[in-house]
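Participant: My questions concern the predicted model and sequence given below.
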Amino acid sequence: MKIALIGYGKMGKEIEQIAIDRGHEIGLIIDQENQNDLIPDKLKDIDVAIEFTNPKSAFDNYQICFEANVPVVSGTTGWLDKIDLVKERCQSGNGFFYASNFSLGVNLFFELNKKLAKLMAPFSEYNADMEEIHHIHKLDSPSGTAITLAEGIIENHPRKTKWIEAASTKEDELSIFAKRHGAVPGTHSITWHSEVDEINIQHLAYSRKGFALGAVLAAEFMPKKKGFFGMKDLLNL
């Protein structure tokens, strides 16, 4: 399989190594120095593009890949205000795979979070909040993973209707505390607390390798596929 890497930072380099180790070819690398090389003509022999850039450029990158009929795997977060436009393109025959986090462990954690929120719903004495910690270069806050976790709680707990990135005393609001420290790959903690005890679940990433492997697995899943996909499709969750 021939892969285009759009974004060649630490994550892009990790993805490159795993892709090569799994027998794939990197046919095109797009970084800050050669952004003008991302044109349909240079994508014509590409089977799938893996996109890890930033919220400002991601949507435009998708459009160029769609124009070349190249499916996209994206882990960029912070662009979801345009997700309906991407889904429209998928309905027209393009292929797109999005995950706020490609880690197998995180996606199992998403399901655990939903299950716990559902279990806690009858017990009004418990309230929840969330903390997420990432490296200082993380551009969006809260993280896409934290937002996915928050949405999982809201979908499964009738007293939570929205999240805010601040401390809140309102019963319907889920507080997210986002911190940026050093080179932390990603830590997410959800705590349900009452006057007498608390229940805490946490996912702690040790490195980017788990995220990169998930992105390559998604790329292997996508060639010739049309539609909008995510980790639930890949993992049959």
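Facilitator: Done, it's in. Remember, predicted model here, so these are calculated numbers, not experimental data. Residues are numbered from 1 along each chain as shown.

Participant: C-alpha only now, for contacts and for neighbours.
Facilitator: Will do.

Participant: in stretch 185-205, what counts as buried?
Facilitator: Of the residues in stretch 185-205, those buried under the neighbour-count criterion (16 or more other Cα atoms under 10 Å) are 185-192, 202-203, 205.

Participant: if we take these, which one ends up nearest to Cys90?
Facilitator: Distance from Cys90 was checked for each of the buried residues of stretch 185-205 by Cα to Cα. The minimum falls on Gly186, at 30.1 Å.

Participant: Give me the number of neighbouring residues for the residue nearest to that closest one when sequence neighbours are not counted.
Facilitator: With sequence-adjacent residues excluded and distances taken as Cα to Cα, 6 or more residues apart in numbering, Gly186 is closest to His134, at 4.8 Å. For His134, the neighbour count with other Cα atoms under 10 Å is 22.

Participant: for Glu125, same thing?
Facilitator: The burial count for Glu125: 12, using other Cα under 10 Å.

Participant: Please apply the same query to Gly182.
Facilitator: Here the number of neighbours of Gly182 (other Cα under 10 Å) works out to 10.

Participant: how about it, secondary structure?
Facilitator: Classification of Gly182 using DSSP: H, G, I helix; E, B strand; the rest coil returns coil.

Participant: hmm, back to that, distance check, the residue nearest to Gly186 against Ala19.
Facilitator: Counting by Cα to Cα, to the nearest Å, the separation of His134 from Ala19 is 25 Å.

Participant: now Thr187
Facilitator: In this structure, Thr187 and Ala19 are 25 Å apart, going by Cα to Cα.

Participant: all helices for this structure, in order.
Facilitator: 10-21, 55-67, 83-91, 104-120, 144-156, 209-221, 231-235 (DSSP state H).

Participant: circling back to that earlier point, distance to Asp31 added to the buried residues of stretch 185-205, as TSV?
Facilitator: Conversion of these to TSV gives the following (distance: Cα to Cα, whole Å):
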residue	distance to Asp31
Pro185	21
Gly186	24
Thr187	27
His188	29
Ser189	33
Ile190	35
Thr191	39
Trp192	42
Gln202	34
His203	30
Ala205	26
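
Participant: try this one side by side with the last:
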Amino acid sequence: MNIAIIGYGKMGKTIEKIAKIRNHKISLCYDATPSPFLLKNSDVAIEFSQPNSAFNNIKICIENELPVVCGTTGWLEKLEMIKKICIKKNGSFLYSSNFSIGMNLFFEINKKLSKLLFPYSENYEVQIEEIHHKEKIDKPSGTAISLAQDIINNNIKKTWTLDNKKTKNNISIISKRCQNDVSGIHTVLYESKIENIEIKHKAHNRDGFAFGAVIASEWIKNKKGFFSMKDVLKIS
């Protein structure tokens, strides 16, 4: 399969490495919005760019009938527009805030825990902490927002706030950016006067994200529609 990589930073380079290990060819490595001419020899695009360019990158792929897998976060206010374009053009698009297979299982554990705790939710304050390298632009991470939204969807809390003020009605998201090359640490903490319940996912490097993105690109080929990693991993 010929893969176009849009966004050739650290993630893009890791995706290139993993794709080659899986015997794919890299048809394009590009750090700007590509023209249709540049995309013509590709079977699928994997987009890991910047929040301000993701929408245009995805749009041009869909408009040129190229399936696209996107892991860029920080632009989701335009996600519904992409869904409409995808439907209108009968395109192929897959988005995930995190392509790690382990993290996608962690999402399911988080949802299950929040459902189990729902009858007792007033007794617990909820905090999500996410730690990344200093170059990560969006804050909080898309993964942390996804974790918070899954808890909110189970009616355990009303909203999330980006601060250190823990309340019974809100989820407090703590975002930390450090000098070391941290690929991502996410911790969900339920705290009460009598006990703490904590679940944690730590990525040791970017290989897990890249592997998931390549797996998703293999899966989406010859499919039409709007998808997520739940579809790839067959999570109901």
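Facilitator: Happy to help now that I have it. The model shown is predicted, which means the values in this text are computed figures rather than measured ones.

Participant: Which residue in the first structure aligns with Lys221 of the second structure?
Facilitator: Alignment of Lys221 of the second structure against the first structure is given by TM-score structural alignment, with Pro223 as its counterpart.

Participant: Could you report the neighbour count for its match?
Facilitator: 17.

Participant: is it true that it touches Val73?
Facilitator: No: using Cα atoms under 8 Å, Pro223 of the first structure makes no contact with Val73, being 10.3 Å away.

Participant: Could you name every residue contacting both of the two?
Facilitator: Taking Cα atoms under 8 Å, 6 or more residues apart in numbering as the contact criterion, the residues that touch both Pro223 of the first structure and Val73 are Val48.

Participant: Look at the counterpart of His137 of the first structure in the second structure and say how many residues are nearby.
Facilitator: Using TM-score structural alignment, the equivalent of His137 of the first structure in the second structure is Glu135. Residues near Glu135 of the second structure, counting by other Cα under 10 Å, number 10.

Participant: From Asp181 of the second structure, how far out is Glu135 of the second structure?
Facilitator: Look at Glu135 of the second structure and Asp181 of the second structure: by Cα to Cα, they are 9 Å apart.

Participant: ok, now Asn154 of the second structure?
Facilitator: Distance of Asn154 of the second structure to Asp181 of the second structure, computed by Cα to Cα: 34 Å.

Participant: ok so, going back, possible to save the helices of the first structure as JSON lines with mean neighbour count?
Facilitator: What follows is the helices of the first structure, written out as JSON lines (neighbours: other Cα atoms under 10 Å):
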{"stretch": "helix 10-21", "mean neighbour count": "17"}
{"stretch": "helix 55-67", "mean neighbour count": "17"}
{"stretch": "helix 83-91", "mean neighbour count": "15"}
{"stretch": "helix 104-120", "mean neighbour count": "17"}
{"stretch": "helix 144-156", "mean neighbour count": "21"}
{"stretch": "helix 209-221", "mean neighbour count": "21"}
{"stretch": "helix 231-235", "mean neighbour count": "15"}
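
Participant: for these, which one sits closest to Ile29 of the first structure?
Facilitator: Closest approach to Ile29 of the first structure among the helices of the first structure (Cα to Cα): helix 10-21, 9.0 Å.

Participant: hang on, the earlier thing: out of the helices of the first structure, which comes closest to Phe97 of the first structure?
Facilitator: Using Cα to Cα and comparing the helices of the first structure, the one that lies nearest Phe97 of the first structure is helix 209-221, at 7.3 Å.

Participant: Output the contacting helices and strands for that closest one.
Facilitator: Helix 209-221 of the first structure makes packing contacts with helix 10-21, strand 48-51, strand 72-74, helix 104-120, helix 231-235 when contacts are defined by 3 or more Cα pairs under 8 Å, 6 or more residues apart in numbering; DSSP states H and E.

Participant: Find me the equivalent region of the third one in the second structure.
Facilitator: Yep, that's strand 72-74 of the first structure we're talking about. Strand 72-74 of the first structure lines up with residues 68-70 of the second structure when matched by TM-score structural alignment.

Participant: got the contact list for the spatially most central residue of the second structure?
Facilitator: Centroid check for the second structure by Cα atoms, centre = their mean gives Ser97 as the closest residue, at 1.2 Å. Residues counted as contacts of Ser97 of the second structure (Cα under 8 Å, 6+ apart) are 71-73, 142-143, 146.

Participant: how does it look with 7 Å?
Facilitator: 71, 73, 142-143 (Cα atoms under 7 Å, 6 or more residues apart in numbering).

Participant: of the residues you listed, closest to Lys25 of the second structure?
Facilitator: Among these, Gly71 lies closest to Lys25 of the second structure (Cα to Cα), at 19.9 Å.
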